[in-house]
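Student: Okay, predicted coordinates and the sequence, questions at the end:
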Amino acid sequence: MKIKEIIVVEGRDDTARIKLAVDADTIETNGSAIDDHVIDQIRLAQKTRGVIILTDPDFPGEKIRKTISEAVPGCKHAFLPKHLAKPKNKRGIGVEHASVESIRACLENVHEEMEAQPSDISAEDLIHAGLIGGPAAKCRRERLGDLLKIGYTNGKQLQKRLQMFQIKKSDFMSALDTVMREEQNE
């Protein structure tokens, strides 16, 4: 599988794993303290070939994603679910631990960042669905993010991400229905 865009990852272990999964070029941020030189590389990549951001599904990874998105508008985003980024017998979480199949799957479900448009998914919808507040909210948001391929977000960021990726209410409701059915079957 050949990827036209340049994939932005956190480090060389991520690059090595990506190259096992797909034929692609990468830019490494080398952690969350992204210097101006790396941002300039990403800007150039975005202008010439396009960029896909694929960071670890953890707090530092989300921080890197946000930093790049703010500095380089229009990037595409690939999200790896947390459970697919855990090592078998070690602690930690990251792209470098994901299977080749998981990496390919998340790169096949890339979302293009767009200016947030008014959404028909309201904050009230999120509260009513138990995605904001309540004992199961975090688990529901995590599963919803996996199903919609938009990654995990906290309660404050969920509506913004749904808008940014222009998730349709019908897709949201379908994914939410799946989450609720899975909860009932547990």
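Tutor: Happy to help now that I have it. Numbering: from 1, shown residues only.

Student: use CA for all of it now, contacts and neighbours both
Tutor: Fine.

Student: contacts for the longest helix seen in the chain?
Tutor: Looking across the chain with DSSP state H, the single longest helix is helix 169-185. Residues outside helix 169-185 that contact it (CA atoms under 8 Å, 6 or more residues apart in numbering) are 120-121, 129, 140, 143-144, 147-148.

Student: put this beside the first:
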Amino acid sequence: MKIKEIIVVEGKDDTVAIKRAVDADTIETNGSAVNQEVLDRIKHAQEIRGVIVFTDPDYPGERIRKIVSHAVPGCKHAFLPKNEAIAKSGKGLGVEHATPAAIRKALDEVKQEIEEFNSEIEFDELVDAGLIGGSKAKERREKLGVLLNIGYTNGKQLYKRLQMFQISKESFGKAIAEVLQGEKHSE
């Protein structure tokens, strides 16, 4: 599988994992202290071939994703569920621990960032669905992020990602119904 876009990853081990899974070029941010030189390379890559941001499903990975997204509008994003990114030893979380199949799946389901989009989904609907506030909100957002392939988010980020990736009201409704149905079966 050949990837046209350049994939932005955190480090060398991520590049090795990506290259095991697909034929692609990468730019490494070298951790969460993304400097201007790296951002300039990513901007250039976006202009020439396009960019896919593929960071770890953790706080530093999300921080890098935000920095790159802010500096380079219009990026595509690939998300890896946490359970697909855990090291076999159980100590470590990241793209470098994912199987080639999990990496290919994440890249198959890449999401395009849209700058100006008015979502059909209202913030109040997230509250009503129990995704913001309440004892099960975090767990529900985690499951929803996997189903919609937008990664884990807090409540505010969820609303922004639903807009940024143009998640339709229909797709959102189906996914939240599946999340809530899963809760009923586990009770």
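Tutor: Received, thanks. In this text the structure is predicted, and so the values were computed from the model without any measurement.

Student: After superposition, what's the TM-score, could you say?
Tutor: Superposed pair, TM-score by TM-score structural alignment, normalised by the length of structure 1: 0.98. Supporting alignment: 186 aligned residues with a CA RMSD of 0.7 Å.

Student: Of the contacts of helix 169-185 of structure 1, just say which sits nearest to residue 41 of structure 1.
Tutor: Using CA to CA, residue 148 is the member of the contacts of helix 169-185 of structure 1 that sits closest to residue 41 of structure 1, with 29.5 Å.

Student: In contact with the closest one: list those residues for me.
Tutor: 171-172, 175.

Student: For PyMOL, write a command that selects the buried ones of the residues you listed.
Tutor: In PyMOL, a selection of the buried entries from the contacts of residue 148 of structure 1 looks like this (16 or more other CA atoms under 10 Å):
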select buried, resi 172+175
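
Student: of the contacts of residue 148 of structure 1, closest to residue 64 of structure 1?
Tutor: residue 172 (25.9 Å).

Student: how near is the closest one to residue 161 of structure 1?
Tutor: For residue 172 of structure 1, the distance to residue 161 of structure 1 equals 12 Å [CA to CA, to the nearest Å].

Student: contacting residues around the residue nearest the centre of structure 2?
Tutor: In structure 2, the residue lying closest to the centroid (CA atoms, centre = their mean) is residue 79, at 3.2 Å. Contacts for residue 79 of structure 2 (CA under 8 Å, 6+ apart) come out as 54-55, 57, 106-107, 110, 149-151.

Student: By neighbours, which of those wins?
Tutor: For the contacts of residue 79 of structure 2, the largest number of neighbours (other CA atoms under 10 Å) sits with residue 55, at 29 neighbours.

Student: and that one, what is it in contact with?
Tutor: Counted by CA under 8 Å, 6+ apart, residue 55 of structure 2 has contacts 8-10, 61-62, 64-65, 78-79, 94-95.

Student: Next: residue 56 of structure 1.
Tutor: 10, 62, 80, 85, 93-95.

Student: Show me just the buried residues among those residues.
Tutor: Applying 16+ other CA under 10 Å to the contacts of residue 56 of structure 1 flags 10, 62, 80, 85, 93-95 as buried.

Student: The nearest residue to residue 84 of structure 1 once chain neighbours are set aside and residue 112 of structure 1: what is the separation?
Tutor: Closest residue to residue 84 of structure 1 apart from its sequence neighbours, by CA to CA, 6 or more residues apart in numbering: residue 98 at 5.7 Å. Between residue 98 of structure 1 and residue 112 of structure 1 the computed distance is 22 Å (CA to CA).
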